[in-house]
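Participant: Here is my input, please return the structure:
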Amino acid sequence: MSKTLFASRGNLVGLLLLAVLLLVVFPLVFDIFRLNLVGKYLTYAFVALGLVLCWGNAGILSLGQGVFFGLGGYCMAMFLKLEASSPENTKIQSTPGIPDFMDWNQVTALPWFWEPFHSLSFSLVAVVVVPALFAFVIGLAMFKRRVGGVYFAIITQAIAAILTILIVGQQGYTGGINGITDLRTLKGWDIRTDHAKLILYFINGGLLLGALLLAQFVQQTKLGRLLVAMRDKEDRVRFSGYDVSSFRIFVFCFAAGLAAIGGAMFTLQVGFMSSSFIGIVPSIEMVIYCAVGGRSSLIGAVYGTLLINFGRSLLSESFPQLWQFAMGGLFIAIVMVFPDGLAGLYQTYAAPLIARRFRSGRGGGRIAAASTGSRVH
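Facilitator: Next comes the predicted model:
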């Protein structure tokens, strides 16, 4: 009982410290340019949170999470692009009222699947529903046939490659390799101003903390315990009468939804979305974020994402050619030396030291109180 209480208290303290760092320290320390970069990094943390549940807890390694990140981003970008492509803004085009890349590719009418994205409400729902539905189809096809392990990882990697090729090839409908760019306003609100970027940063940070709480809730429920049991002893869980495939489908769709929210916030903060965030390389990088933070730690996943991306910025500014080598070296070091990532380092070294200090402080206080009491008597 006491151990559980201490763990809950530790999680609460960790969450509060993270909230102070994101919502107080960073806005005070960084200028708007750097703060917007941090906001971009935090959008990747949504993917890392989903991977903790999907890979760390359930043992499902997906190398295609960039697919769901990109789909969420494209759903938001389609709404923003349609708003920026009003007849007044596009009157110099051959066909006013459609996105510029469609006009360049001689598309003369807005495609039917773009029409619903005139509505912000539909777009916000689609941000989560479209990627989650796509994940459901993949999960149903794979997990019902008991496809898992390295085979599932390879399949998700192939899906990321196929979707990238599809988006690039359909340039007239998707923007191709350049993606959907020149996004300006959200319901008339200019998202390119410094004030808008500051507000979007706080919205992003609040959503991330909310997603972390939701993921933590899932971990602490019976479902979360079943996910871990499935990872360790799948046959025993199946023989106990549970439908393992249904649980796997759920956690895979849940992770896809989190990744999609991150993609939508990325589009809002950065101002574009392209196929470069859907392919194999960004998907593998997102797995590295999770591994560095600790694949069983939600808070560690956020710190791992920040650490990797801060390192990328610092190294790429000074040594742009060395960054990929540094990324590979860091991943190898984590896997071989610190398999539990930053969270494992904290649990192994920092947490026992803090606990000893805490106990010694309380013990010292009791001794001082006892000696004071004896002097009074």
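Participant: Only C-alpha atoms from now on, for both contacts and neighbour counts.
Facilitator: Will do.
Participant: quick one: Leu16 from Arg312, how far?
Facilitator: Taking C-alpha to C-alpha, to the nearest Å as the measure, Leu16 and Arg312 are separated by 26 Å.
Participant: nope, Ala7 is what I meant
Facilitator: For Ala7, the distance to Arg312 - C-alpha to C-alpha - is 33 Å.
Participant: One more: Gly344?
Facilitator: 22 Å.
Participant: what secondary structure does Arg231 sit in?
Facilitator: At Arg231, secondary structure determined by DSSP: H, G, I helix; E, B strand; the rest coil is helix.
Participant: returning to that earlier point: more neighbours, Ala7 and Arg312?
Facilitator: Arg312 (18 against 12; other C-alpha atoms under 10 Å).
Participant: To compare against the first, here's the next sequence to fold:
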Amino acid sequence: MQFTVMPELPVLPPPEVVSKTDQSISLRIQKPPQTDGDAPFTFQIVRSSRRSPASHSEHGYVYYSWSDSAPFAGKMMPVKGLSPNTTYVFRARVVHEAARQCGEWSPLTPYARTFTEEEDAKRSGTVFEHALKLERAQKTQLQSQISKLTGLLDGGKAAREADSKTQLHEDMLASRRVIDTRLVKLQRELSAQASALQTLKSQRSADEQMITELLNEQEALRTTQSQKQDQVQYELEMQTLRSQLERNEQALHKHQEQVNASHEQITSYEKSLEDKKGEIAQKEQEVERIMADCNRMVQEQADLAHVKQLEVEDALLEAKTSLEQQLDINTYLRDEVMRMREENHHLRNQIDEVDSEIAPKLVRLEDENQQLREQLRRR
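Facilitator: So this is what the prediction gives:
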């Protein structure tokens, strides 16, 4: 049956493996809250084994070959018809059969391997184990008898060759009868063991069905117990809330008393505040009077400072006038000094010129005097 995938339907968690045999694996589904109640939701499980052909992509991804199962409504689902000693993976989804809708597949379960026949036989019970032990013991005994017969035949080969052919034929017939008798006995025992094995398998299937029913009942009991626990927890919470409400009422009463006391304190504070305001008004009047006195004194000091400033300005003007006169005198004297310096410089130049004119004449006169002295000496 084809279903339409609806993203709004819940996605199941991976199924949980509860029990397994050599040909079946029992799975448990955790129902989401959306599927509880009267909604017509069922579940579907598909499987894939490692022995089934799986294709691989060029990137190494594995594509499983899935086998569908019929939808079911309970939490437990035994998947039967499996192969012994085979590893399987499972996945599940929510199905709405009436609307032909389904949810997304759940994540894959971990690999789950079915038992081998020997493992299943060991698991099924001590009776089957005892039957296997008996069968093995009988096989061992039969092999030992065959080996003994073979030894007897090999050991008495020389004696049988000496006997007549009739005696040899009789011995072979007797040994054959013994072997046939033992084989018939072993076949009967094997058929009895096969019937016992079939009985054990039917009993095991009944046990599996019973286990499935017990697990379903356990889930129902667990759900009922959780509901009862929720009811008990609700009553405990209500008691806790009632006690909390009483404590809150007591705290509210205490708080109301504290508020009344606070109102009384506020009233007293307001009265004291009015008194403080009157005192502050008186202080402000005194401050205004003091400020008026201060302003008057400041004005007087300002007038005195203005008079002093005028006197200082007059003195400064007189000093400025005298300084200007002194500056004019100093300027005149500086000009006279400059003029006299220029005259001295001019006179110095004239003296230098006269010296430059007189010096050669003096040298010439000294030379003439020297010549005259020499002439006088010669005479």
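Participant: Post the TM-score for the overlay when you can.
Facilitator: Remark: TM-score between the superposed chains equals 0.27 [TM-score structural alignment, normalised by the length of structure 1]; 156 aligned residues with a C-alpha RMSD of 6.4 Å.
Participant: Strands along the stretch 51-200 of structure 2, start to end?
Facilitator: Secondary structure of the stretch 51-200 of structure 2, counting by DSSP state E, counting those that start in this stretch: strands at 55-56, 62-63, 76-80, 87-96, 101-102, 112-113.
Participant: so can I have JSON lines of those strands showing distance to Thr223 of structure 2?
Facilitator: Shown next, in JSON lines, are the strands of the stretch 51-200 of structure 2 (distance: least, C-alpha to C-alpha, whole Å):
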{"stretch": "strand 55-56", "distance to Thr223 of structure 2": "43"}
{"stretch": "strand 62-63", "distance to Thr223 of structure 2": "38"}
{"stretch": "strand 76-80", "distance to Thr223 of structure 2": "14"}
{"stretch": "strand 87-96", "distance to Thr223 of structure 2": "20"}
{"stretch": "strand 101-102", "distance to Thr223 of structure 2": "26"}
{"stretch": "strand 112-113", "distance to Thr223 of structure 2": "27"}
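Participant: Now mean neighbour count too, for these, in JSON lines please.
Facilitator: Converted to JSON lines, those look like this (neighbours: other C-alpha atoms under 10 Å):
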{"stretch": "strand 55-56", "mean neighbour count": "11"}
{"stretch": "strand 62-63", "mean neighbour count": "11"}
{"stretch": "strand 76-80", "mean neighbour count": "18"}
{"stretch": "strand 87-96", "mean neighbour count": "22"}
{"stretch": "strand 101-102", "mean neighbour count": "21"}
{"stretch": "strand 112-113", "mean neighbour count": "18"}
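Participant: Next, count neighbours for Glu342 of structure 2.
Facilitator: Neighbours of Glu342 of structure 2 (other C-alpha under 10 Å): 12.
Participant: got the contact list for it?
Facilitator: If you count contacts by C-alpha atoms under 8 Å, 6 or more residues apart in numbering, Glu342 of structure 2 has none.
Participant: how close does it get to Ile351 of structure 2?
Facilitator: 14 Å.
Participant: I'd like the distance from Gln225 of structure 2 to Glu342 of structure 2, if you could.
Facilitator: 137 Å.
Participant: Then Met210 of structure 2?
Facilitator: 150 Å.
Participant: can you check Leu333 of structure 2 too?
Facilitator: In terms of C-alpha to C-alpha, Leu333 of structure 2 sits 14 Å off from Glu342 of structure 2.
Participant: Same check on Leu372 of structure 2?
Facilitator: 45 Å.
Participant: Next: Met297 of structure 2.
Facilitator: Met297 of structure 2 is 66 Å from Glu342 of structure 2, by C-alpha to C-alpha.
Participant: ok, which stretches of the stretch 201-350 of structure 1 are helices?
Facilitator: Taking DSSP state H, counting those that start in this stretch to define them, one finds helices in the stretch 201-350 of structure 1 at 222-232, 234-239, 244-270, 280-293, 298-318, 323-336, 341-345.
Participant: Make JSON lines out of these and add distance to Ser374 of structure 1.
Facilitator: Shown next, in JSON lines, are these (distance: least, C-alpha to C-alpha, whole Å):
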{"stretch": "helix 222-232", "distance to Ser374 of structure 1": "50"}
{"stretch": "helix 234-239", "distance to Ser374 of structure 1": "59"}
{"stretch": "helix 244-270", "distance to Ser374 of structure 1": "59"}
{"stretch": "helix 280-293", "distance to Ser374 of structure 1": "50"}
{"stretch": "helix 298-318", "distance to Ser374 of structure 1": "46"}
{"stretch": "helix 323-336", "distance to Ser374 of structure 1": "54"}
{"stretch": "helix 341-345", "distance to Ser374 of structure 1": "43"}
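Participant: of all these, which lies closest to Ile367 of structure 1?
Facilitator: The closest of these to Ile367 of structure 1 is helix 341-345. By C-alpha to C-alpha, the value is 32.5 Å.
Participant: list the helices and strands that closest one packs on?
Facilitator: helix 280-293, helix 298-318 (3 or more C-alpha pairs under 8 Å, 6 or more residues apart in numbering; DSSP states H and E).
Participant: got the buried residues for that helix?
Facilitator: Gly341, Leu342, Ala343, Gly344 (16 or more other C-alpha atoms under 10 Å).
Participant: One more: stretch 155-165 of structure 2?
Facilitator: Counting neighbours by 16+ other C-alpha under 10 Å, stretch 155-165 of structure 2 gives Arg160 as buried.
Participant: residues in contact with that stretch?
Facilitator: Leu168.
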